[in-house]
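**Student:** Provided below are the primary sequence and the corresponding predicted coordinates.
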Amino acid sequence: MSNVVSPYHQRVAREKRALIVGAATALFLELGYDRTSLARIAERSGVSRATLFKQFPSKAALFDAIVTESWATADDSESPPTGDVVHGLAGIGRRYAELLRRPQMTDLFRIVIAELPRFPELADAQFAQGKMPYFDSVRNYLAAEDAAGTVRIEDIDLAATQFLGMISNYVFWPALLVPGWEVTAERVAQVVDEAVRTIAARYATTQSAASSAD
């Protein structure tokens, strides 16, 4: 007997998974992590408990999935090729800004902040499975550019933090903390471009900076 899952059943499984994740996120925000049960999530999402437990055997596993999916990039693009740090960082910066502007990203941080005193493991999951892998991708790109001679960076961790921080400090954190905070697409593009210029001005070699200006 074949164990191959048909495209139809794969699609149904993805749709049910999305319903479960959406229901869980909403309930975590409404009731808190502790008061939200898997049974309540199954009821809200409209799937059977058996279906939910098959995909997520525990509430912790479900939260881990929310973190992972929230931090997934919009197009899952690979790291840019080396040789043009301005172009490469611009692409990374735009994807990062798009990621931070997703409603589920602010929802995720609100859950973590609200439940941090009682469930510090939620913050650990957010950092280890969400932010850190994304940070690593930026750090690896800068390390590759450094090895190629496009930039000269002594502390790559610091440079990656500087770049991402310049974007998130304008695009994300005010939206999380200030009711009604909105940033236009044009302003986001400007924020990303200025972050790229700042990093390039600080770290790009003379040769690579001249090439990018051509």
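**Tutor:** Sure, I can see it.
**Student:** make it CA atoms for all contacts and neighbour counts henceforth
**Tutor:** Will do.
**Student:** Quick one: neighbours of residue 135, just the number.
**Tutor:** 16 (other CA atoms under 10 Å).
**Student:** Which SSE is immediately downstream of the helix or strand hosting it?
**Tutor:** In this assignment (DSSP states H and E), residue 135 forms part of helix 132-148. Sequence-wise, the next helix or strand downstream of helix 132-148 (DSSP H and E) is helix 156-171.
**Student:** need the longest helix for this structure.
**Tutor:** Longest helix of the chain, by residue count under DSSP state H: helix 7-31.
**Student:** Can you list the helices and strands that that one packs against?
**Tutor:** Using 3 or more CA pairs under 8 Å, 6 or more residues apart in numbering; DSSP states H and E, the elements in contact with helix 7-31 are helix 38-45, helix 59-71, helix 103-115.
**Student:** Show me what counts as buried in the next helix or strand after the second one.
**Tutor:** Reading on from helix 59-71 to the C-terminus, the next helix or strand found by DSSP H and E is helix 85-100. Judged by neighbour count (16 or more other CA atoms under 10 Å), helix 85-100 contains these buried residues: 85-86, 88-97, 99-100.
**Student:** outside of the longest helix of the chain, which residues touch it?
**Tutor:** 33, 36, 41-42, 44-47, 52, 55, 62, 65-66, 107-108, 110-111 (CA atoms under 8 Å, 6 or more residues apart in numbering).
**Student:** let's bring in a second one:
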Amino acid sequence: MTRDMTLDEFRTRQAETKRCAILEGAQRVFLRDGYERATIQKIADEAGVSTRTIYKHFDNKEALFIRLIREAARAPADVCDPGSLCCDEPPAWALRRFGMDYARLVTGDAWRDLLRVIIAEAGRTPGLGGALFEHGTCPYADAVRAYLVRRRGRGLVEIPDEKLAATQFLSMINGVLIWPRLLMNTSAPGDDELAAVVESAVGVFLARYGA
């Protein structure tokens, strides 16, 4: 502890350091052993902490895994804030912005690895998949839907179901990008490839809805 740091600040920093070590250790254990065979003791050994320390930060194994999902799916606040875009923003520009950030999320190594673990455990622990959807896809879908609702409110667009339209837009992106990463272990595509996929999705969306 330095002279400029209060005791409370020192304790907070120590707690955050341990929390990060726990998450890093948990990720390695989950990816190595799978969710079912992972234990709090294994995670403690991997992280170099006690099981008691883990339980100070997380209630159980599932809470730990869901925290990993939330960390991997953390999106830029200005992108996923439903009120971040004015309805006057051109739809092609807005959709490209949402689409590129979403494409980077779903092609990342952390997302791919967690998705593999979740698929393997889907029959035994279905809540994990729900957490991935809630913290990963839903914020983007909600932001796109909110943008479309505002445009409809201004009489700029007629879309019968904005929630369905937003889901369709994101599905055109992840349907192309996720499966090669997940099943064939391909390298993460660069921004040029992501942009081409997103641009195609934007074109199809605008041709259908004229948003």
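**Tutor:** Cool, got the structure. None of the values given here were measured: they were computed from a predicted structure.
**Student:** Would you pull the TM-score for this pair?
**Tutor:** Once superposed, the chains reach a TM-score of 0.84 (TM-score structural alignment, normalised by the length of structure 2), with 201 aligned residues with a CA RMSD of 2.3 Å.
**Student:** hmm, back to that, list buried residues within the contacts of helix 7-31 of structure 1.
**Tutor:** Buried residues within the contacts of helix 7-31 of structure 1, defined by neighbour count using 16+ other CA under 10 Å: 33, 36, 41-42, 44-45, 47, 52, 62, 65-66, 107-108, 110-111.
**Student:** So of those, which two are at opposite extremes in space?
**Tutor:** Within these, two members stand farthest from each other by CA to CA: 47 and 110, at 25.7 Å.
**Student:** where's the spatially most central residue of structure 2 relative to residue 51 of structure 2, distance?
**Tutor:** The centre of structure 2 sits closest to residue 73, judged by CA atoms, centre = their mean, with a distance of 2.0 Å. Per CA to CA, to the nearest Å, residue 73 of structure 2 is found 26 Å from residue 51 of structure 2.
**Student:** Equivalent analysis for residue 178 of structure 2, please.
**Tutor:** Distance from residue 178 of structure 2 to residue 51 of structure 2, by CA to CA: 35 Å.
**Student:** Equivalent analysis for residue 135 of structure 2, please.
**Tutor:** Taken as CA to CA, the span from residue 135 of structure 2 to residue 51 of structure 2 is 27 Å.
**Student:** do residue 57 of structure 2 as well
**Tutor:** Residue 57 of structure 2 is 10 Å from residue 51 of structure 2, by CA to CA.
**Student:** and if you look at residue 94 of structure 2?
**Tutor:** For residue 94 of structure 2 relative to residue 51 of structure 2 (CA to CA), the value is 46 Å.
**Student:** Repeat that for residue 184 of structure 2.
**Tutor:** From residue 184 of structure 2 to residue 51 of structure 2 the distance is 36 Å (CA to CA).
**Student:** Looking at these two now, which is surrounded by more residues?
**Tutor:** Taking other CA under 10 Å, residue 184 of structure 2 and residue 51 do not tie; residue 51 has more neighbours (17 against 8).
**Student:** Test my guess that that one contacts residue 44.
**Tutor:** Yes - using CA atoms under 8 Å, residue 51 of structure 2 is in contact with residue 44, at 5.5 Å.
**Student:** In contact with the aligned residue in structure 2 for residue 63 of structure 1, which residues?
**Tutor:** Using TM-score structural alignment, the partner of residue 63 of structure 1 in structure 2 is residue 65. When contacts are counted by CA under 8 Å, 6+ apart, residue 65 of structure 2 is found next to 26, 27, 128.
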